[in-house]
Structures are given as C-alpha cells and as structure tokens.
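Novice: coordinates for the following, if possible.
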Amino acid sequence: MLRGILSGPWVGRVCFCGVLAISLLRGVEPARAEGDATVVALKDRIRTAIQTATDGSEPILAAIGKVYAEREHTLLWLDRGKPTRRGEALLQALKAMQDEGLEPEDYDVSLIEKLMTSDTPVDQARADFLLSRGLVLAGADMSSGRVNANAIDKDMSPVQRRPDYAALARDGLVASDPQAFIQSLAPAGRQYPALKKALAEWRERVKTETYTKVPRGELLRPGNCDPRVPLIRKRLSETEADVPTAQGDPNCYDDGLVAAVKRFQDAHNLSVDGVVGPRVTASMNIPIEEKVQQIIVNLERRRWAPEAPGSRYLLINAADYAAVFVDDGQVAFRTKVIVGTAKDQTPEITSTMHSFQTNPYWTVPTSIAGEEYLPMLRRDPYALQKSNMRIFADWSSDTELDPGTVDWTSVSPKAFPYRIRQEPGASNALGYIFFPFSNKYGIYVHDTSSRFLFTEGSRNFSHGCIRLQNPFAFIEAAVKGSTSVNRARVEAMANGGRQASFGFPAPITIMVTYQTVFADDNDKLQFRDDIYGRDRKVFAAMRKTRTFERAR
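Specialist: Here you go, the predicted structure:
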C-alpha cells in the first residue's frame, strides 16, 4: 500500500508538502528566537528597574512586573516590532495628559517613540515596559494627583487619595481602551471638567493676548488725576466687559472707570471701594501665563481629594473667604469667613466636628502671647485687663498672677511661661460660639467680636482660625430636625452669658481647601489671588522630574 502511494501520483504532493513544511519551520525559528530574546530582554528590564528602584517606586514596578509574569513576559503593547492598536491608543492617551495640566514627558513619551523605531529586542522590551509604566503613572496621577501635597508646605495637610498601583496595573494593562481607562479615573463632580475646559481656552488666549502692566504708586481714589489712569482703563478693557471710554480728561479717574474697577474688585474678592492700591494693581498685573499655571494647579488640587467629602460637610475655601454647609447632599447654608494672614496661614485640612460651645474661654497660644502681648505687658503690666484677660502662673495651675509683680523685661517671647486666658463676653476673640475639631494646628471655627471685618473683600486677618460671619445661622442649619437643640435656645444661652456645650445630631466633616480657581454656581470661572503663595509651590513641585531608578 505504502509502495503504491509513493510510486503513484501522491509522490509529487508529498514532496511539495514536505518542502512547504520545512520552509515554514525555517520561518518560525527566527520568529521564535526573536520572541525569546524579547522575553529575556523584558525580564532583564523589569529586574534591573526593581533592583535600582528609588524610594517609593517599588510598588509601581512590582505591580507591573506581576502582570507581565502572569502573561509569561509577552509584550503587551508591541507585536513583531510594531505597536498594536492598543499600543498606539495608549501612546496617544499619554500625549493627551497635557489636557489635564500634566506633562507627557512625565510618562517618557519621546523616549517611547524613539524606542519604537528600533527593531532590537532590548529596545522593544524597554518601550513596552515604559508604556506600561506610563499607563500606571497616568492612572495614579489622574486618580490621586501628580505630587504629594503634604510634602509641599507645612500648612498643606489635605487627606490625599492614595493610588492603588496593583489595581491600576491589573486592570489598566489589559484594558481594551487604555485612554478610556485613564479618563475613567478623573475626579467626579463639575469642577474638574470645568477647569479642564478653562485650561484649553486659556492656553489659546495666551497665544494672542498680553496684559498691560499698571505701575504701583500712591493710592488712586475716585476723582483723582494720575498718568496711570489710561493704563488702568486699557488693562481692564483687556479682560473686562463694558469698560467705558474717558468722560473728559483721560488722566482723571472718572465714575465710569470707578464702576469698572469695583466690578474687578468684586470678581477678585478684593475690598469693593473703587480705590486702586497695592493689592488691586498686584491683581491686575498677574500675567496671563500665570493664570494658566493657576488653572493647572487647581486641576491638581481637584485630583487630591473628592469635590464633596460626603453628604454632610462644611467646606471652607480659604482663598475665597467663603464657606458652604451641605447636608444630605444639598446646600443648606453659605457664609463669608475670615482666615489667617500670610504669616499665620489657615491650613488645608480635613477633620470632623461633633459639637459646639457657647461663651467660650480663649486660651491665648504661647506664640501669640510672646509675639503680641508681651510687648504690651512691658509697656503696661495691666494692659490685658482692659480686654478681660487674666494671667496664670503656668499651664497646669489656676493660680492667678498680679501682672504688676512680674518683671516682663526678663520674659523671653520665644518661651513665654505663663497662661493667658480671655474671659467670655462681648470682647472675647472667639465671640459667642466656638466649634472645636481635632487637628495638629490647634485651629478651630468660631464667632468673632470684630464683625466689621466681614465688610472687607480680602479677609485674611486671623491667626489661622476660621471666623464665621453667621454662626447662629450655621447652627440652625446644622441642628435642623433635632429635638434637643435649636437656634433659639442656643442664642438665649449665648446672649445670657451662659456656658454650655451642644452636640450636633450627626457629625460634620470639615474640609478646608485653597481653591484659587473654580467655577461658580453659574459655571463662570473665578480667579482668586494666591494670598499664601501656595500656587507657585505646587506648580514648581509638578514640574520636578520624577526619578524611578538610581544611576548605575
């Protein structure tokens, strides 16, 4: 039978198939060798990265290495030296991170493109690895921020989200649409997309617009004449609508321009008095490029923490001098606030309020006692008694001192040993209501005896605490539905000089932020002055190059 097949017409067919099989096998060998070389190169790339990892990068590299190991170190983004459809999509997604205010080069985009042109297994393995690392980093940056907010400034302690590198690698490296995966990690809420849209718009504006610089000088009041007036008019017309032309002498500060300046002051949370002083000119002279940087920084801030920290919270924006109380997801109360000076800044923190007190004592911090009150005591030992303050021997004793018996010239302002306490009453710095909450800065929310300061536009006057304009209205909103406490009862206690503590019916999350750019309720973009200089610090931190591997 076999002899018949071999001697018949099958001979030619068998010979042909054999030649074809041999040819195919010869083609497989180089491909297999190339694949084996890529696997070896990828293993070496991952091993080297982990061995030379800098502090903090190990979890990222370990998460990526685990996914590759589970897939026997086959490439995820390249095939036969060319990027796959997913690989191309990921590369474009990494380039598009600039739309989020992030730098594509943070994800090695240029190096990846260069490596993709190489046909060596080592370069292909490295390109694939960098694409994977880029995706995990982009996902982490999008979901929790590019920088560690708590390492930038001592007064910045937001509860920043932590990236889950294992989940980002596990889900992202196998996602059918890597760009959609990255975008799915963007912060929820309306602020982030509003800022992202604004970034695109302002980047276009910066290409064609410049702002006229207004020189500083003497205070310019309505009716004054000054050569700076035409410059102010020109500067406002560059960004503000309906700035009228001069009504007479172009150097005179007329009513039409005063109205335009007041609108500018109101939009930038400055005192709305029409007077052009240092703060107004400084705000006018912020370059348009810095406006773009502000938007980028505030996109980053939005990535650090949720826009809404729950369903019941008091959100304070120190940069806007404003607070809003949200209960059951609905705005229940708004108010103006006073925050810390540039020297004694209000920190960015998140905590929980459980209670409040009427007619509190104010125990003066040692720093304030040494810096502000000691000079007064040196001039007049009884000066503080006029403000209803008492001085005690130390912080653990109730032994009151006669300030006239102390040699105040020998007391060090940096080691003030005595305890100063202000008694409850109308002049008490905390006012009639005090809202404590746990934090490492020793600040709190409270009423104030200096209510006239709420008429100011820029309200950074405190030592770091937050003063509420309408504390009783806040209490009314916060205890709504309670059967044990109401506003009338609290006001009666406060006005009667009685001390009492009350618990909220449910805890209130307090979140102090510093949003210098945001969309208002009408979706209009609002800019606020960087009174604490934090925008520049955050932007500088975002531009620092990340290092993942130590030099060998």
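Novice: from here on, contacts and neighbour counts on C-alpha atoms
Specialist: OK.
Novice: what's the helix or strand for F502?
Specialist: strand 500-513 (DSSP states H and E).
Novice: and the next element down the chain from that strand?
Specialist: strand 517-519.
Novice: and that following strand, what does it pack against?
Specialist: Packing partners of strand 517-519 (3 or more CA pairs under 8 Å, 6 or more residues apart in numbering; DSSP states H and E): helix 191-208, helix 288-304, strand 525-527.
Novice: can you point out the buried residues in the first one?
Specialist: By neighbour count, and taking 16 or more other CA atoms under 10 Å as the criterion, the buried residues in helix 191-208 are 191-196, 198-200, 202, 206.
Novice: how about this one, so we can line them up?
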Amino acid sequence: MMNKNLFYVFLCGSGVLLLLSCGHKKKHTAPKQKQIVANVRQLDEVVKESITERLSLISDNEGYLEDSILAFRPQALEDFYQQHENAANWSDHGKLHPLADSMMYYIRNSYDIGLPPARYHAKALNAAIEQLQNDATAKKDAALWAKVDILLSDAFMKMTSDLHYGAGPRDSITLRADSLYSDDFLKEKLQQILQDGSISTAFEGLEPTHAGYLSLKEAMINFREKYTDVSWDTLPSNYTDTLLFRQLLANRMVQGGYLDTAGVEVVDTVMLKTAVKKFQNEFNIYPDGIAGKRTITALNRTAEDWVLQAGINMDRWRKLPDTMPREYIMVNVPGYTLRVVDSGEVMLESRVIVGTPRTRTPLLNSYMSNFMLFPYWRVPYSIVFKEMLPAIQRNVGYLASKNLEVIDKDGNAVDPHTIDWSKLSKNHFPYVLRQMDGVDNSLGIMKFNFRNKYSVYLHDTNNRGLFKNSMRAMSHGCVRVQQWDSLSQYLVRMDTASHKGDSIRVWIERGEKKQVDLTRRIPIYLRYFTAEGRDGKLIFFDDIYAEDKVLRKSLQ
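Specialist: Next up, the predicted model:
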C-alpha cells in the first residue's frame, strides 16, 4: 500500500502540474544576459556563440527573441544566420557598422512611412545601442552585441514586409492575390543590404505607388515636421469656471500656433473664435469657432496619435493591389465621398451619405452593372420590423403617408385596410412593402446597382438637403449620392451609339421608368479611409465605425 503521506504529496504535486498546464503562460527560457569578454579580440567569437544560443531558444520560447519581443519570421531569421555560421552581421570587433546606424535611422523615423517605431524594437535597440556607445563594460558584452544583431535583422525583415503588405491582418476585401513575402525573399533582401551597404536601395519599390498613398505619405511627413517637437496642455471636457476655461483654451491655441498673443493684453472673443476656427479647419471639424465636445476631444489628442491615424490609413493603401484598374469608382465611407477615377485622374467627385454606426455601409468590391430611373424601393425587412410595422399597427394611414404599397407573394398590390396588421410580426409577414416612384421615393430619381450579398446600392434621395451636413452617417446602409445625375452621364458617356446621355435627360423629364444596362464593367470599391493627403496637408475624418481601433492594435 502506498504511504499515505507520499500519496498526498503525489496528489499535491499532480495538482501543481495541472495548474501549470492549464491556462498559465509558459515561462520562456532566457538567454545569457551578460557575457563580458576580457579581450576585445575574442568578442566576435563569443558573439557568435551568443547568437547561436539565442537562435536555438526561439522555438522553445514560442517564437520570442526576448521576454516580450516576438520574432517576425523565426525560420527565415534562423536560416539566414545559419548561412552565415551565426556570425554577427551588423558589427565587427566591438564596432557597429554604418549600416546599423542607417537601419536605426529608418526605425526612429518609421512614422514617416506610417509605421510606429515600437514595431521594430525601437525601445530595446535604443537602450542597447546607448549602452554600447557609452559604457566601456557593455562594449565587451558579447550577449548585448548578439541581442542587437538579431533585433536589427528581425526589424529589417519586418519592415520589408510591412512596407509592401502592411502591418495589419489580411482582410476579407483585399484585392491582393498574395499576402506575404517568402522566407527566401526576406533572406535575399537582408543579404542584399549587407553586400551593397544600402538599406534605401533594398526598400526601394516596396511601397505602393498609388496617388492616394503618396499624397498621404507627403502630408504625413509635413505634419510631423510641424508638430513633432510641439507639446500642448489638455483641456477639461467638463468645466464650471468659464473664464478659466477661456484662458486654458487661449493657451492651447497659442501652443498650437493658431493664436498670436504678442502685444495683446486681453484675448477677446473674436480672436479666440478665429483661432478655434483655424484649428477646426485644419482637423476637418465644422468651423463654428466653438470649443464643443468634439473640438475639445480633438485638441486633447497628441500629435503622435494623429500620426498613428494617418499611418493606419497608409496601411489600408498597402492592402490594395500594386496596380489598380484603369477606371473605377471609390467610395470612402468615413470621408463621405465618392470619386470616379480614370487613369489616375479624378473625373468626378460627389458628397455621399452612408450608413449609421448601427446600420453600417459594408466594405466591399463589386462591378457597376446598371442603373434605374424612377425605381421602386423594396423596403428591407429589417426596416419593416424595426420601424414601419409598429407605426402601421398604430395607424394604417402611415402607409399612404410614406407612399408605400403592400405586395403579396404573387406580386399583386393588396388593399392595406383588408389586412389584420395586429396578427403580423417578424415571424409571420407574407408581404413586401414597396415605396412607389415619385418625388417622395426614398431612392429619389435614380438607383445604381452592383452585385453584393448585402443588398446595398448607390442612389439619389428625396431629402437632398442632408448633403449639407458635415456628419453624414445617417442611412440604413445604402449610399446616397449627391451628384447622381453627373454619375449617370459619366457611366454612359462612351455609349454614343444610343445617345443615352441625351436620352436619360428626356426620360427624366417625362418621368419614365427605365433600366440602363452598362456596356462595360466598372469596378466599384467601398472602402474605409479616415485620413488622406490633400495639397501636402493631412485631412482627417471621424472613425465612425471604430475600425481604426482594430488596426491600432496591429500597428502597435
């Protein structure tokens, strides 16, 4: 029989093992943190041993190079060093190569390409290199030299990939056939810079060449030059002392360069309002000169936070293919803008209205197939059950007030007064509600169709005054187009045989219901860009669907 005490020890020990194996993070095996050599002439050999040890621990440590630093492509890194017999690549005899300085320059200034330095081990590398440059003992530390070498190699591979494919995850609407570089490509790139001594040459050609990306990059660099060394105070979002708040706001305007108080004893209301308008214009906020909640939130964001927002959008451009179609339609959902592009030139631009945060406009790729004049609007069931059925049950006259007719399963119109609406519900509704054409139709005069699984489309609207709003996320998901007439004329401009440009206007004058099939397929993309470059300046849009928050985690 097993000794009782021994039995308890066995159970307790098993319990400890069970606890350790269930949901507890595995503790990584740390490489030697210090290996001081007596003679610098021995350094390269000991560095090689330290690199060998560190690489051998990568797989055991689940891909981690250090306690909190995950290797980008562990196998590519290990294979590269194995080809070089695990020798150091960024230093010799206790001295960093000029190439290392060049790489550190790219890391420290990676925001210029829309990528945070933290992705490339900036903190760890800066601290280690400072030690190597200023501490006599550290210069003889083979473990520190090995750490710097591997981190630089990993950072280079990661930046190489990020420049072309982006740092964010591959999304469901990407147009790229490929999504990553092979290990061999990354190893060849690293070998290339070691031979040529030029990182810029290796990075050349990796970034997108789209006009939107290039203008965003240019604006990003200009923004950083203006604000990198500028700091400012934060403002309270709630306050009771109006005079104190005005003083704090004036100080913030001075710090941002929007207000010059030189020779001014008292900042009056007009001066302060003008300064606030300058800020609002720069950050694409409606320029009313009032420091409301939205303006205060924007004032309190750091320059780095704005830069990161621009970087997120550069990353979105990297998800597009290297070459876009010659002609396409691009809807920027948070920018409330539609653009028709031909050979890189914007041929048509229009304000749009998009879905609310609760009824989002989906991001998608498709082709424009046709457009319809004086279309019926088949009301989506989601709107029927959430909004219309309760109103109809209260008063059946609601249908006539909204120009709605009831259609049965056979396509026949039904007198709504013959229906017992109290017995209808989401689980039993054998009808379709259809809004008849005319000036009250929610789709307006024209509807543009493209195939998609969300049943969304572009269309005119019977409430055109809403295009004046600066915040235009207010539809049920479809995209309302202000310049619907210009868009229709553009789509048929090459169809001279039918003279459809003139025909469309005649049909509209007559109020004729028509479907115009397009003779060529024009790609349409619904995308999400919360920043763009315009005339060298960054233009920001609200993150209306909180999509930026998701990408921030990937970039940081």
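Novice: TM-score of the superposition?
Specialist: Overlay of the two chains. TM-score (TM-score structural alignment, normalised by the length of structure 1): 0.72; 487 aligned residues with a CA RMSD of 4.4 Å.
Novice: which one of the helices and strands packed on strand 517-519 of structure 1 lies nearest to P436 of structure 1?
Specialist: With CA to CA as the measure, helix 288-304 is the member of these nearest P436 of structure 1 (24.9 Å).
Novice: how about the buried residues of helix 191-208 of structure 1, which pair is most distant?
Specialist: Farthest pair in these, by CA to CA: Q191 and V206, 21.9 Å.
Novice: measure the residue mapped onto H121 of structure 2 from structure 1 to K114 of structure 1 for me?
Specialist: Taking TM-score structural alignment, the alignment pairs H121 of structure 2 with D108 from structure 1. As judged by CA to CA, to the nearest Å, D108 of structure 1 and K114 of structure 1 stand 10 Å apart.
Novice: these two: who's more crowded?
Specialist: Taking neighbours as other CA atoms under 10 Å, D108 of structure 1 and K114 compare with D108 leading, 18 against 11.
Novice: that one reaches S132, doesn't it?
Specialist: No - when contacts are counted by CA atoms under 8 Å, D108 of structure 1 is not listed as touching S132 (10.8 Å).
Novice: related to what we said a few turns ago, could you dump the helices and strands packed on strand 517-519 of structure 1 to TSV with distance to P59 of structure 1?
Specialist: Below are these laid out as TSV (distance: least, CA to CA, whole Å):
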stretch	distance to P59 of structure 1
helix 191-208	28
helix 288-304	19
strand 525-527	38
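Novice: for V229 of structure 1, find the nearest of these.
Specialist: Short answer: helix 288-304, nearest of those by CA to CA, at 21.0 Å.
Novice: quick one: the closest one to helix 191-208, angle?
Specialist: Taking axes from the mean of the first three to the mean of the last three CA atoms, to 10 degrees, one finds helix 288-304 of structure 1 and helix 191-208 inclined to each other by 160 degrees.
Novice: for the stretch 201-350 of structure 1, what spans make up the helices?
Specialist: 229-239, 255-267, 278-284, 288-304 (DSSP state H, counting those that start in this stretch).
Novice: for F156 of structure 2, see how far away I199 of structure 2 is.
Specialist: 9 Å.
Novice: shared neighbours, those two?
Specialist: M103 (CA atoms under 8 Å, 6 or more residues apart in numbering).
Novice: higher neighbour count, those two?
Specialist: Between I199 of structure 2 and F156, counted using other CA under 10 Å, the more crowded position is F156 (25 against 19).
Novice: how about that one, what's its partner in structure 1?
Specialist: Looking across to structure 1 (by TM-score structural alignment), F156 of structure 2 lines up with L135.
Novice: its match sits in which helix or strand?
Specialist: Following DSSP H and E, one finds L135 of structure 1 within helix 121-144.
Novice: that helix to helix 288-304, inter-axis angle?
Specialist: 80 degrees.
Novice: just checking, what packs against helix 121-144 of structure 1?
Specialist: helix 10-51, helix 58-70, helix 85-95, helix 109-116, helix 165-172, helix 178-183, helix 288-304.
Novice: can you list the buried residues in stretch 361-376 of structure 1?
Specialist: Residues of stretch 361-376 of structure 1 classed as buried under the neighbour-count rule (16+ other CA under 10 Å) are 361-364, 366, 369-370, 373-374, 376.
Novice: out of the residues you listed, list just those in helices.
Specialist: Among the buried residues of stretch 361-376 of structure 1, the members falling in helices (DSSP state H) are 366, 374, 376.
Novice: in CSV: these, plus distance to F502 of structure 1.
Specialist: Shown next, in CSV, are those (distance: CA to CA, whole Å):
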residue, distance to F502 of structure 1
T366, 28
L374, 35
M376, 36
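Novice: ok, for L248 of structure 2, nearest residue in space, not its chain neighbours?
Specialist: Excluding the flanking residues, the one nearest L248 of structure 2 by CA to CA, 6 or more residues apart in numbering is L235, at 6.8 Å.
Novice: any idea how far the one you found is from R252 of structure 2?
Specialist: In terms of CA to CA, L235 of structure 2 sits 8 Å off from R252 of structure 2.
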